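J.: based on what follows, work out the 3D shape:
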Amino acid sequence: MARAMVGVIGGTGLGEALGALGGGEVRALDTPFGRPSAPITLTEVGGVPVALLPRHGEGHMLNPSQVPYRANIWALKSLGVTHVLASGAVGSLREEVAPRNLVIPDQVIDKTFRRAGTFFDDLAVHVEFAAPFCTTLRNVLVKAGTGFPARVHQGGTYVCMEGPQFSTRAESELHRSWGASLIGMTVMPEAKLAREAELCYALVALPTDYDCWKPHPASVDQAKLIEEILANVKSATQNAIELIRRAIPHVAALEKPCACQSALALAIWSDRSRIAPATREKLRPILEKYLAG
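T.: Next comes the predicted model:
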């Protein structure tokens, strides 16, 4: 397999802490889908090339609906990234998934409705998405979590809501009734776009609280609650950075490409001879190997 390059997309907390993975060359890119959330830092972790991108931008100025997901994934792909390890703060919908734990989810329910969810506005492309997270990359994270000081949950369904407001109590109870484990705002369409770009993608979710289904003690006022959540973010962030740091060498050691890296092989339904030159150029980093000649 060609040499791996790992993209790390940091969510709430981890986005501001990505510098802990190392400094390096900073690349300010433009894409056919606009500018990414922030300049991308190119560095190495254990000798493995890594591209660091804070999802919400410098200073956390982008809310989940404003994140330029297409620009972010396109930029990483154009830089040569092959695998993406993402993180994101979430609310827990399960008693056993406690704040400050980490979760490697395996399923998603997409409730977003304001976000551009595909690169392919000008042609018909249908990728398989039954397993929304790369199984190979999830296994890497599980292996890296062996003996980890914080509890790492394997599997769970992530409900991705539009936001930016949090759930109502009725919504939280509904999501629990679906069997979901996590509620968040950022994994979609990020994971879908990564699949369209033939990037392996997995998520480290950082539970910060129990959403609103679990009542808070009456003795805890709102200010104290926010303080507690921020402390949970800080702790989970440090755990996530360490887990990702441990996982990166395992990514580099992978010997075989996985199905994610040929996701478009049977997915392009449009007549390729009719794809406009402008579209070919716009999507060159993604489609080039399928439109040769």
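
J.: please count neighbours and contacts with C-alpha atoms only from this point.
T.: Fine.

J.: quick check: Ala278 is in a helix.
T.: Yes. Under DSSP: H, G, I helix; E, B strand; the rest coil, Ala278 falls within a helix.

J.: pull the number of nearby residues for it.
T.: Ala278 has 9 neighbours, counted by other C-alpha atoms under 10 Å.

J.: cool, and Gln154?
T.: By other C-alpha under 10 Å, 15 other residues sit near Gln154.

J.: now do it against Leu102, distance only.
T.: 9 Å (C-alpha to C-alpha, to the nearest Å).

J.: do Gly184 as well
T.: Taking C-alpha to C-alpha, one finds Gly184 at 14 Å from Leu102.

J.: ok, these two, which is more surrounded?
T.: Leu102 (28 against 25).

J.: so who does the more buried one touch?
T.: If you count contacts by C-alpha atoms under 8 Å, 6 or more residues apart in numbering, Leu102 has them with Ala150, Arg151, Val152, His153, Val204, Ala205, Leu206, Pro207, Ala236, Asn239, Ala240.

J.: one more sequence to fold, the one below, so I can look at both together:
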Amino acid sequence: MYFATFAYNNIEQTGILSKDQEVIIPMKEIFNKLNKEAPQTLKEFVETSDDHLIQSIKDILEISDFEGIPVDQIKLCAPIPYPSRNLICLGKNYIDHAKEVVGLPGANDEIPKFPIYFSKIAHPAIGHQDMIKNHKALTDMIDYEVELAVVIGRDGINIKIEEVEEYIFGYTIVNDVSARNLQRKHEQWFRGKCLETFCPMGPYLVHKSEIPFPVTLDLKCSINGEIRQNSNTENLIFDIPYIISDLSKGMYLRTGDIIITGTPSGVGLGFKPFKFLKSGDVVECYIEKIGTLTNTVE
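T.: The predicted model follows:
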């Protein structure tokens, strides 16, 4: 199932994409059929759902006729615009990207021997077709990073690698927008990645049942139609089972936590000369089985 947070007639709500991907079925209509109170947000839905509820929703969608709202009449928002905690991020998690950004602070080795973790504030994350602010008083080195995001579905600590999928709710796309000059200035990554609108997310939150595990998905990023990044998640240095198991050692992962797993080569910083984003640029982040997240730079 493909879950969405969307605005229709200026009212924000949640829904599920139809199988033909032509309409959004409001969650409140589905929950009315189930004689349950609908969650107000997808964050609340993730926090309260379980396998039984997911199966009940699948069953009701099969046997009921929902009219839905045409996709072209809605505005897609970030699936979880206000995460409960900072996003957990992976730095230099594709070998080709690690090689192209040699010299950035944050790791002593060209290829990490251990995962490089940091966090990113999204309050809120922006959605599909939203504008990325240029923050021209602070930076002229705005970069793009297409990343697969994993949304945790249940609390866990000391999670075994072979049990990781049980703790995943689903997946979405995050563009980890970065101000490279701020990264260099402050000698860490947090400041340059947390400016307002620097966390596009979406277009959908895809339930894990739609994506075979272990996850091997093509991902691409294009700027004004020019493909800059093109890889597959099978090229991750530290894969999803390793990341989640490692993070959970001695630390609780909480339901609704979002982990973004790193970006492949082809970022603006990796070109000579640099290819940073400019005003009016259209950024398209695509991940197989999830969709395309499109944003324009202010």
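
J.: superposed, what's their TM-score?
T.: The TM-score (TM-score structural alignment, normalised by the length of the first structure) is 0.26; 151 aligned residues with a C-alpha RMSD of 7.3 Å.

J.: most neighbours, which of the contacts of Leu102 of the first structure?
T.: Of these, with other C-alpha under 10 Å as the count, Leu206 tops at 35 neighbours.

J.: surely it meets Gln238?
T.: No. Look at Leu206 of the first structure against Gln238 with C-alpha atoms under 8 Å: they stay out of range, at 10.2 Å.

J.: distance between the ends of stretch 74-86 of the first structure?
T.: Stretch 74-86 of the first structure has an end-to-end distance of 15 Å (C-alpha to C-alpha).

J.: again, but for stretch 8-28 of the second structure
T.: Using C-alpha to C-alpha, the two ends of stretch 8-28 of the second structure sit 14 Å apart.

J.: again, but for stretch 17-30 of the second structure
T.: Stretch 17-30 of the second structure end-to-end distance (C-alpha to C-alpha) = 12 Å.

J.: ok, for Val108 of the first structure, nearest residue in space, not its chain neighbours?
T.: The shortest distance from Val108 of the first structure to any non-neighbouring residue, by C-alpha to C-alpha, 6 or more residues apart in numbering, is to Tyr158 (4.7 Å).

J.: my guess is the one you found contacts Gly184. True?
T.: Yes. Between Tyr158 of the first structure and Gly184 there is a contact under C-alpha under 8 Å: 7.0 Å.

J.: OK, contacts around Phe3 of the second structure?
T.: Taking C-alpha under 8 Å, 6+ apart, we find Phe3 of the second structure in contact with Thr14, Gly15, Ile16, Leu17, Leu42, Pro79, Tyr204, Leu205, Val206, His207.

J.: any idea which element the second one lies in?
T.: Here Gly15 of the second structure sits within strand 11-17, counting by DSSP states H and E.

J.: got the buried residues for that strand?
T.: Buried residues in strand 11-17 of the second structure, counted by 16 or more other C-alpha atoms under 10 Å: Gln13, Thr14, Gly15, Ile16, Leu17.

J.: outside of that strand, which residues touch it?
T.: Here strand 11-17 of the second structure makes contact (C-alpha under 8 Å, 6+ apart) with 1-7, 23-28, 40-42.

J.: among these, which lie within strands?
T.: Of the contacts of strand 11-17 of the second structure, the ones assigned to strands by DSSP state E are Tyr2, Phe3, Ala4, Thr5, Phe6, Ala7, Val23, Ile24, Ile25, Pro26.

J.: and those residues, which two are furthest apart?
T.: Taking C-alpha to C-alpha, the two most distant members of those are Tyr2 and Ala7; they sit 16.0 Å apart.
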